[in-house]
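Student: what would the 3D arrangement of this be:
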Amino acid sequence: MTTTDTEERPSMSSRPNILVICTDQHRFDAVGTHPGSAAITPNLVALAERGAVFEQCYAPNTVCSPTRASMLTGEYPSSHGLWANGVTLPEGRSLVSRELADAGYRTGLVGKFHLASAFEGRTEERLDDGFETFAWAHDPFHGAPENAYHRWLRERHPALWAEAMGDVVTPDVENFAHENTRFDEMPAHASYSTWVTEEVGDFLRTEDDRPFFLLANYFAPHHPFAAPQEYLDLYPPGSVPPPVGGPDELATKPTLQSEASRASYVGHGPSFADFTPEGIDEIRRTYHAMVSQIDDGVGRILRTLREQGLERDTLVVFVSDHGEMLGDHALLLKGPMMYDPAVRVPLVVSWPDLVPAGHRVTDFVGVHDVAHTIRCAAGLEPYARDQGLDLVAVAREEREARTYAWAEYRDSGYPYDPPAHTTMYRRHDSKVVVWHGDPDAGRPATGELYDLADDPDELVNRWDDPAYARRRLELCAAVSDLQMLHEHRHADRVAPW
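Tutor: Prediction:
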């Protein structure tokens, strides 16, 4: 796969700045660029009006780490090897941030990274990532001393930090005063999202002759669901549509979905069954409030770009790592389920004069295409394992997008017993989800099949419908072929024998 199809690589003087803004657990329809969305996001709408919206962007996995590794390598999880949360990206994978640093870019990370474990207060293992600025904070709560948000909060808002930490004499991960202010319930000016926004602004205002690459990772709208009051006020009761589907439909779905409805994250997270309809409505409104706070941050960042004279020379990508069920299909959070709310995400790409303004792409693309797009924009050398597309070329209609969407889940979150493994393949208006089973999975093989032309909300499972037997056979055969195509042969072949 070549870096550019017909153009020569740009010289250093013409290489763009690159800004990637990534949210966490942000579903495709919770943004104002989506038709009919309840989300109030004027700044993201304005960004989309200056660039391209990709309406069918799918994450290659429904949890954080595998997709984030895909976004920075250009590989599917079955190729790069970071197949689940709690796994470290294997050696030998090339991160585009490292490549940009080697090519002379000033590089920076603000927020979450999650290409290695950061569980229960541990500090995430630092990879050969190339980041010159590394303002790391896995989430608002993390007790590791390297949590840059906590250092900022202690310096800028010491009273709030002390209230959240409890005993400030010996602040450590075992010492959170849960009855006091939670870190996700900070006022807006002291919140994790505001910290990300301000750190990004400081980075952009730093004078440097080099082009920059900056990855700004917001933690919101990831659960737990909480937002400052001024954003909650934007969404009164009834302002966000109710969930799609409900418990009754699960009778025709794989049994693990009923388990997850009763116990999200294998009992480690809030579950649909724990809430009344009013409680689910509050969650949905709070989630949208979290998105609106991010939108305000995006607006501040884009204004800083303009004020610093950087806007015209900067490629901006707004994307997320995966979605959130929000009560749809009687489910919360995410997991092995491959409904669009869990696996489809917003994607906006803006680059003045190069990405057509106001353009909408309806073909399939993936989060892993971000890495390939960056490589092309910066004129980097090709990466042999790159499986992505150039989103700029797709937006300019210089190349076609994919004819399919693909995602894979390999017991990637809190482990199920027996393990849960799913693969999703969508072609045109047909979507199949294979729930891998015996002999090794310890679960019966089953699946889901949706005719999206007649059932866009994925309510009626046609997996066992005789009228769809031929379509199921064709789709499952394609799944087998694509698994072979996406997997990586990890050792280089040096001779025929």
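Student: when you work out contacts or count neighbours from here on, use the C-alpha atoms and nothing else.
Tutor: Fine.
Student: got the residue ranges for the strands in the chain?
Tutor: Taking DSSP state E, the strands of the chain run over residues 17-23, 52-58, 106-111, 133-136, 212-217, 314-320, 344-345, 347-350, 359-366, 404-410, 421-427, 430-435, 446-451.
Student: end-to-end on stretch 25-34?
Tutor: Its start and end residues considered, stretch 25-34 measures 16 Å (C-alpha to C-alpha, to the nearest Å).
Student: ok, residues contacting it?
Tutor: 35, 37-42, 44-45, 48, 53, 55, 64, 220-222, 288, 291, 320-325, 340-346 (C-alpha atoms under 8 Å, 6 or more residues apart in numbering).
Student: what's the burial count for the closest residue to Val244 other than its chain neighbours?
Tutor: Using C-alpha to C-alpha, 6 or more residues apart in numbering and skipping the chain neighbours, the partner closest in space to Val244 is Asp328 (4.7 Å). Neighbours of Asp328 under the rule other C-alpha atoms under 10 Å: 22.
Student: pretty sure Asp328 contacts Pro247?
Tutor: No: with contact defined as C-alpha atoms under 8 Å, Asp328 does not count as touching Pro247 (9.6 Å).
Student: nearest to Pro277, out of the strands of the chain?
Tutor: Across the strands of the chain, Pro277 has its closest neighbour in strand 344-345 (24.5 Å, C-alpha to C-alpha).
Student: what's in contact with stretch 452-463?
Tutor: Under the criterion C-alpha under 8 Å, 6+ apart, residues 244-245, 249, 252-253, 329, 339, 429-431, 447-451, 468-469, 472 lie in contact with stretch 452-463.
Student: how far does it stretch from start to finish?
Tutor: In stretch 452-463, first residue to last residue: 13 Å (C-alpha to C-alpha).
Student: so how do I select the buried members of the contacts of stretch 25-34 in PyMOL?
Tutor: The buried subset of the contacts of stretch 25-34, as determined by 16 or more other C-alpha atoms under 10 Å, is captured in PyMOL by this line:
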select buried, resi 37+38+39+40+41+42+44+45+48+53+55+64+220+221+222+288+291+320+321+322+323+324+325+340+341+342+343+344+345+346
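Student: quick one more, to check against the first:
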Amino acid sequence: MKVQSILIFFAVSVIMTQFFSSCSKPNQEESLSQIKPNVIIILADQWRAQEVGYMGNTQIKTPNLDKLASQSLIFENAITTMAVCAPWRASFLTGQYPLTHGVFYNDKPLPNKALTMAEIYQEQGYATGYIGKWHLNGHARDEHPFSARDLPVPKDRRQGFDYWKVREVTHNYNNSFYFDENDVKHTWEGYDVFPQTDSAISYIQKNKEHPFVLMLSYGPPHDPYFSAPKEYQDMYDESKLEVRPNVPIAFQDSARKVMAGYYAHASAIDFAIGNLLDALDKAGVADNTILVFTSEHGDMLMSKGVLKKQRPYDEAIKVPLLVRYPAKFGAKSRNVKDPIGTPDLLPTLLGLSNISAPESIEGKDFSSELFAGKDLGNEAALIMLPVPFHEWKFQNGGREYRGIRTKRYTYVKDLKGPWLLYDDEKDPYQENNLVNNPEVKDLQNQLEAILLEKLKATNDTFLPADDYMTQYNYLYDMQDSVREANYMEVNR
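Tutor: Coordinates of the predicted model:
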């Protein structure tokens, strides 16, 4: 009788345990949050790779990014395929090259049919959010080039992002306005980086129970260079800043001035990122969040005597790229030296998220190499400028080009043939052009072969700019199409 009672008690205990166990099973949404990582992309505009403390710059103050780098994969050669705002964004969101998605010129629209990051993640049960600068709505052929920059982006043009606090484009970072999901106009009070970050923190807190993908897109440190809050401007004395050796003497004072303002923007962003990192910890989702910090392109900042981007030099094409994912990579940093291009970012993020890349994506998924603790095994990243425009239009010396950036070399050709060849290891400031030098003939031939292979793989026949503008039914802005009649015959 005693044994029977014990057996009955044991059986009842098993049944009750199973019952309560089944009752306490998480719902499907909670299971997703345990399996699927969140994804947050912090995008700065025009922040070049050289201007962060963790890459050895001792005069810029980026303590929060330096801390983030100590816990992240550090990509030493993150290369923007096309160093301009809208083309980078389109390539990042689609995983395609500019001549595939068609955004190779600012303020041209990314087609509605494009399959984008947000739409792919949505299919996997993710919430999607976007805050800040968009720059992919563009304008109609017969409208003024900048006509859509102050208008709301229609719902069907948001490419799968549901949570929406967005301005198409602005370079006024103080008391700027934006539109919400219902096209209602609001104002970011003060320096917009800070309230935009607050909005991102709120989004994280509200969505921490299920997987989400969030893109936080800042406007600075893109010019204007002198509009950061005064406390950050006061952090830098332009007279004490050192410029890169490839800044001509005549431009060094100007370089120091713009660098001080540029650094002020960067340090303000760094402060905001610190708040975001703290919020991830407090929300308890930091470990299972893939956090990306990067930029669209760099800024010459008077290197070679010029400002801004489009050019094929490291100041313009190399961008910072940090990827932190503690659940898979731990909390230690690791340097990745092989180059990675813009179209590779989306498929790699999808791979890290255990999501198969759709066939529309042209970039490579390097997640397997990253999970294995290896370098990428990628020989080179493609760089291009199908159509020069705006500050580097034809009449300002702009030219079409295609090129590659390897771990060590930069090789570029224009329509007239080989143009640039730099040994970036021996010549980090790209002051000694080796192109067509007999002593590096074999090297140049090797780089040419790699470039031709890249162009063939992307169906790029490297045509003059006019051909692409006609093919996509685009109009040039202002005087961008004006160039010398004998352009092809002029000697360099």
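Student: superposing both, give me the TM-score.
Tutor: Overlay of the two chains. TM-score (TM-score structural alignment, normalised by the length of the second structure): 0.77; 412 aligned residues with a C-alpha RMSD of 2.8 Å.
Student: can you point me to the longest helix in the second structure?
Tutor: Under DSSP state H, the helix in the second structure containing the largest number of residues is helix 252-283.
Student: where in the first structure does it fall?
Tutor: Per the alignment by TM-score structural alignment, helix 252-283 of the second structure matches residues 277-308 in the first structure.
Student: how far does that stretch sit from the chain's center?
Tutor: Computed by C-alpha atoms, centre = their mean, to the nearest Å, the chain-centroid distance of stretch 277-308 of the first structure equals 15 Å.
Student: with stretch 302-316 of the second structure instead?
Tutor: 18 Å.
Student: quick revisit: tell me which of the strands of the first structure sits most buried.
Tutor: Scoring the strands of the first structure by mean neighbour count under mean count of other C-alpha atoms under 10 Å gives strand 344-345 as the most buried, with a mean of 30.
Student: for it, give me every contacting residue.
Tutor: Identification of contacts with strand 344-345 of the first structure by C-alpha under 8 Å, 6+ apart yields 26-29, 56-59, 319-323.
Student: among those residues, which one sits closest to Gly121 of the first structure?
Tutor: Nearest to Gly121 of the first structure among the contacts of strand 344-345 of the first structure is Asp321, at 21.8 Å by C-alpha to C-alpha.
Student: quickly note the distance from the closest one to Asp24 of the first structure.
Tutor: 6 Å.
Student: related to what we said a few turns ago, which one of the contacts of strand 344-345 of the first structure sits closest to Val87 of the first structure?
Tutor: Nearest to Val87 of the first structure, judged by C-alpha to C-alpha, of the contacts of strand 344-345 of the first structure is Asp321 at 16.3 Å.
Student: next up, the contacts around the closest one.
Tutor: Per C-alpha under 8 Å, 6+ apart, neighbours of Asp321 of the first structure: 22-26, 59, 62-64, 67-68, 345, 367.
Student: switch the cut-off to 10 Å
Tutor: With contact set as C-alpha atoms under 10 Å, 6 or more residues apart in numbering, Asp321 of the first structure has these partners: 22-27, 58-71, 217, 342-346, 367-368.
Student: and what of Asp296 of the first structure?
Tutor: Taking C-alpha under 10 Å, 6+ apart, one finds Thr41, Pro42, Asn43, Leu44, Ser193, Thr194, Thr197, Leu302 in contact with Asp296 of the first structure.
Student: what of Lys61 of the second structure?
Tutor: With C-alpha under 10 Å, 6+ apart, Lys61 of the second structure has these contacts: 51-53, 232, 235-236, 263-264, 266-268, 270-271.
Student: what's the closest of those to Thr289 of the second structure?
Tutor: Set against Thr289 of the second structure, the nearest of those by C-alpha to C-alpha is Asp270 (19.1 Å).
Student: surely that closest one meets Thr62?
Tutor: Yes: between Asp270 of the second structure and Thr62 there is a contact under C-alpha atoms under 10 Å: 5.6 Å.
Student: tell me the residue in the second structure aligned with Leu449 of the first structure.
Tutor: In the second structure, Leu449 of the first structure lands on Leu421 (TM-score structural alignment).
Student: again, but for Met71 of the first structure
Tutor: Counting by TM-score structural alignment, the partner of Met71 of the first structure is Phe92.
Student: so that match sits against Leu345, correct?
Tutor: Yes: with contacts counted by C-alpha under 10 Å, Phe92 of the second structure reaches Leu345, the gap being 6.4 Å.
Student: can you give me the helices in the first structure?
Tutor: Counting by DSSP H, the helices of the first structure are 42-49, 64-73, 77-80, 96-102, 148-156, 158-165, 192-205, 229-232, 255-262, 277-307, 340-343, 369-378, 391-395, 469-486.
Student: can I get those helices in CSV with distance to Glu408 of the first structure?
Tutor: Converted to CSV, these look like this (distance: least, C-alpha to C-alpha, whole Å):
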stretch, distance to Glu408 of the first structure
helix 42-49, 29
helix 64-73, 9
helix 77-80, 8
helix 96-102, 22
helix 148-156, 32
helix 158-165, 38
helix 192-205, 29
helix 229-232, 34
helix 255-262, 16
helix 277-307, 25
helix 340-343, 10
helix 369-378, 16
helix 391-395, 22
helix 469-486, 9
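Student: mean deviation, stretch 258-271 of the second structure versus the first structure?
Tutor: Superposed on the first structure, stretch 258-271 of the second structure shows a mean distance of 0.7 Å to its aligned residues (mean C-alpha distance after the TM-score superposition for the first structure).
Student: for Gly129 of the second structure, give its distance to Val193 of the second structure.
Tutor: Distance from Gly129 of the second structure to Val193 of the second structure, by C-alpha to C-alpha: 16 Å.
Student: list the contacts of stretch 344-358 of the second structure.
Tutor: Under C-alpha under 10 Å, 6+ apart, the answer for stretch 344-358 of the second structure is 35-39, 78, 81, 91-97, 115-117, 120-121, 124, 289-290, 292, 323, 325, 328, 361-371, 381.
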